[in-house]
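> compute the structure for the input listed below.
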Amino acid sequence: MSNEDQEWADLLSPRRRGLLRSGGGLVAAFAASGVAAATTAGKSPWGYETYKEATIQPHSVRPGEQSLPTKPRAYTDIKSYHAHIYFDEDSFHKAALLHKWAAERFEVELGNWNLEPRGPHVTPSFYFGFSNAQLQVIVPWLQLNSLGLTILIHPNTDDPRADHLYYTLWVNRSQPVNAYGMNKPGPDEPPVEQIYPNTRPSVKLET
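Next up is the predicted model:
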């Protein structure tokens, strides 16, 4: 019998089982066994009145959009698109293959590998940016060649937070995106993120 088995056998000996049946409870049983009940010393940093706190409505995460808009946004506000491909230690080989396929077939702005969370993306990823004219080809291509990976496709407008949170398309499962702190470009920045293609396609796209 191991030491752990012996300890449990001691705790459940006839005398201690009797304490449990008589209403002494686990504390008495543990006390009888010589095992101290778990306690913590010190004071909670939250105090002891948290149960009295009212449930407060959080601030809107979409400033300026608390009411319905008076008209739709123009689709021409979209200047380009990003596709973010997410992976982990079990699926990186699929991401590497998709990375290779995309670079061989499309003229896009292919980013580098993000092996740790970067920007609003909470898992490893890579991305490529592409033009509006490529949307009708790249989206179905990614749908059919995702290899089961989670892919975020978002437009690029003058509101990067909304681009990542509310204007998105997902291939396969969606996942959290930590974009609540993203702000619109400053006065010295381009109003919309620019993309600059850096690939040289060498393989004819399958049709």
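
> please count neighbours and contacts with C-alpha atoms only from this point.
Fine.

> excluding residues flanking it in the chain, which one is nearest L142?
For L142, ignoring the flanking residues on the chain, the nearest one in space by C-alpha to C-alpha, 6 or more residues apart in numbering is V171 at 7.5 Å.

> if I look at the spatially most central residue of the chain, how far off is F87?
With distances taken as C-alpha atoms, centre = their mean, P176 lies nearest the centre of the chain, 3.1 Å away. Using C-alpha to C-alpha, to the nearest Å, we find P176 at a distance of 14 Å from F87.

> could you list the buried residues of the helix ranked longest in the chain?
With residue count as the measure and DSSP state H as the assignment, the chain has helix 92-105 as its longest helix. Of the residues in helix 92-105, those buried by neighbour count under the rule 16 or more other C-alpha atoms under 10 Å are 92, 94-95, 98-99, 102-105.

> stretch 129-143 now?
By neighbour count with 16+ other C-alpha under 10 Å, stretch 129-143 contains the buried residues 129-131, 138-139, 142.

> between the residues you listed, which is nearest Q6?
Q6 has its nearest neighbour among the buried residues of stretch 129-143 in L142, at 58.7 Å by C-alpha to C-alpha.

> can you tell me the element S44 falls in?
Element membership for S44 (DSSP states H and E) is empty, with no helix or strand holding it.

> which stretches in this protein count as strands?
Here the chain has its strands, by DSSP state E, at 80-86, 109-110, 125-130, 151-156, 169-171.

> among these, which comes closest to V35?
The closest of the strands of the chain to V35 is strand 80-86. By C-alpha to C-alpha, the value is 48.5 Å.

> just name whatever secondary elements the closest one is in contact with.
Packing partners of strand 80-86 (3 or more C-alpha pairs under 8 Å, 6 or more residues apart in numbering; DSSP states H and E): strand 125-130, strand 151-156.

> redo these as TSV? Include distance to T55.
Below are the helices and strands packed on strand 80-86 laid out as TSV (distance: least, C-alpha to C-alpha, whole Å):
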stretch	distance to T55
strand 125-130	36
strand 151-156	33
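
> one more, for comparison:
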Amino acid sequence: MKEDQEWADVLSPQRRNWLRRGGLAVAAGTIAPLSLAQTAPAKKPEPGKSPWGYETFKAPTPRPPNVRPGEQALPAKPRAYTDIESYHAHIYFDEDSYQKAALIRKWAAERFSVELGDWNLEPRGPHVTPSFYFGFTNDLLPVIVPWLQLNSLGLTILIHPNTDDPRADHLYYALWVNRSQPVNGYSIQKPGPDEPRVEQIYPNTRPTVKIERA
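Just a heads-up that it's a prediction; the model follows:
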């Protein structure tokens, strides 16, 4: 059959020889399992030396430092919710879902006074896939969160608060719509001495559409 021939063409001569030997062994009733070494010629090592040397297998297994925020010691009391000064919503997309992201972006800008950021078509900061974000004030939280839940169009959305601990904001204090995905928070640092204590947002949209209500 045509399909069988196509598969046969894909198989390497070595693989065909292996199958042929196996078929003959089955016919003779004496199957001898072939090891991987028997099915592929041994590769000669490349000339040169490993940069890791030849004693690396003797190295002890180290314990990495704790980089998870908030786990250095148990807190004596809860954090005040008023430490949150604003929020960010990060909408993630790819080459198959960018039109959905564009629609959410348009809808949000039409309905909410937010700080709308540029398109990020490559990983940026702790975000490992293309995305865009908008920042919003605390008073919009009870509206924007359910709005995004109902209008995510199936995209992954990260919603995080803005406090003086941006690493914890992204890794510990985050809310996810639909599903979570990796966030590279290891390099996130607290603001420097000449920077605001908490990341500031400056709304740059002018809503023209009333939010839909039932």
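
> can you tell me the closest non-neighbouring residue to Q143 of structure 1?
The shortest distance from Q143 of structure 1 to any non-neighbouring residue, by C-alpha to C-alpha, 6+ apart, is to V171 (6.1 Å).

> what residue of structure 2 matches up with that neighbour?
With TM-score structural alignment as the criterion, V171 of structure 1 lines up with V177 in structure 2.

> L110 of structure 1 too?
Under the alignment by TM-score structural alignment, L110 of structure 1 pairs with L116 in structure 2.

> its match contacts F134, doesn't it?
Yes. Judged on C-alpha atoms under 8 Å, L116 of structure 2 makes contact with F134 at a distance of 4.4 Å.

> for structure 2, what's the longest helix?
helix 13-28.

> gap between that one and the chain center?
Taking C-alpha atoms, centre = their mean, to the nearest Å, the mean C-alpha location of helix 13-28 of structure 2 is offset from the chain mean by 45 Å.

> list the buried residues in it.
Of the residues in helix 13-28 of structure 2, those buried by neighbour count under the rule 16+ other C-alpha under 10 Å are 18, 22.

> go ahead and name everything in contact with it.
The set of residues external to helix 13-28 of structure 2 that reach it, using C-alpha atoms under 8 Å, 6 or more residues apart in numbering, is 8, 31-32, 39-40.

> 7 Å instead?
Among residues not part of helix 13-28 of structure 2, those counted as contacts by C-alpha atoms under 7 Å, 6 or more residues apart in numbering are 31, 39.

> got it, and stretch 69-88 of structure 1?
Contacts of stretch 69-88 of structure 1 with the rest of the structure, by C-alpha under 7 Å, 6+ apart, involve 95, 123-132, 149-157.

> go on, stretch 119-132 of structure 2?
For stretch 119-132 of structure 2, with C-alpha under 7 Å, 6+ apart as the criterion, the contacting residues are 90-94, 117-118, 183-185.

> of the residues you listed, just the buried ones, ChimeraX syntax please.
Those of those that count as buried under 16+ other C-alpha under 10 Å are selected in ChimeraX with:
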select :90,91,92,93,185
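
> let me see the contact set for the match of L110 of structure 1.
L116 of structure 2 makes contact with 133-135, 204 under the criterion C-alpha under 7 Å, 6+ apart.

> okay if I get the buried residues of helix 92-105 of structure 1 as a markdown table plus distance to R62 of structure 1?
Shown next, in a markdown table, are the buried residues of helix 92-105 of structure 1 (distance: C-alpha to C-alpha, whole Å):
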| residue | distance to R62 of structure 1 |
| --- | --- |
| F92 | 34 |
| K94 | 35 |
| A95 | 32 |
| L98 | 34 |
| H99 | 33 |
| A102 | 34 |
| A103 | 35 |
| E104 | 39 |
| R105 | 37 |
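
> burial check on the aligned residue in structure 2 for R161 of structure 1, number of neighbours?
Here R161 of structure 1 is matched to R167 in structure 2, going by TM-score structural alignment. As a burial measure, the neighbour count of R167 of structure 2 was computed by other C-alpha atoms under 10 Å and equals 24.

> report the separation between the nearest residue to R167 of structure 2 once chain neighbours are set aside and A25 of structure 2.
What sits nearest to R167 of structure 2 in space, not counting adjacent residues and going by C-alpha to C-alpha, 6+ apart, is I188, at 5.4 Å. Noted for I188 of structure 2: a distance of 61 Å to A25 of structure 2, by C-alpha to C-alpha.

> before we move on, what about Q5 of structure 2?
Using C-alpha to C-alpha, Q5 of structure 2 is found at 23 Å from A25 of structure 2.

> residue ranges of the helices in structure 1, please?
Secondary structure of structure 1 (DSSP H): helices at 3-11, 14-21, 25-33, 92-105, 135-144, 160-165.
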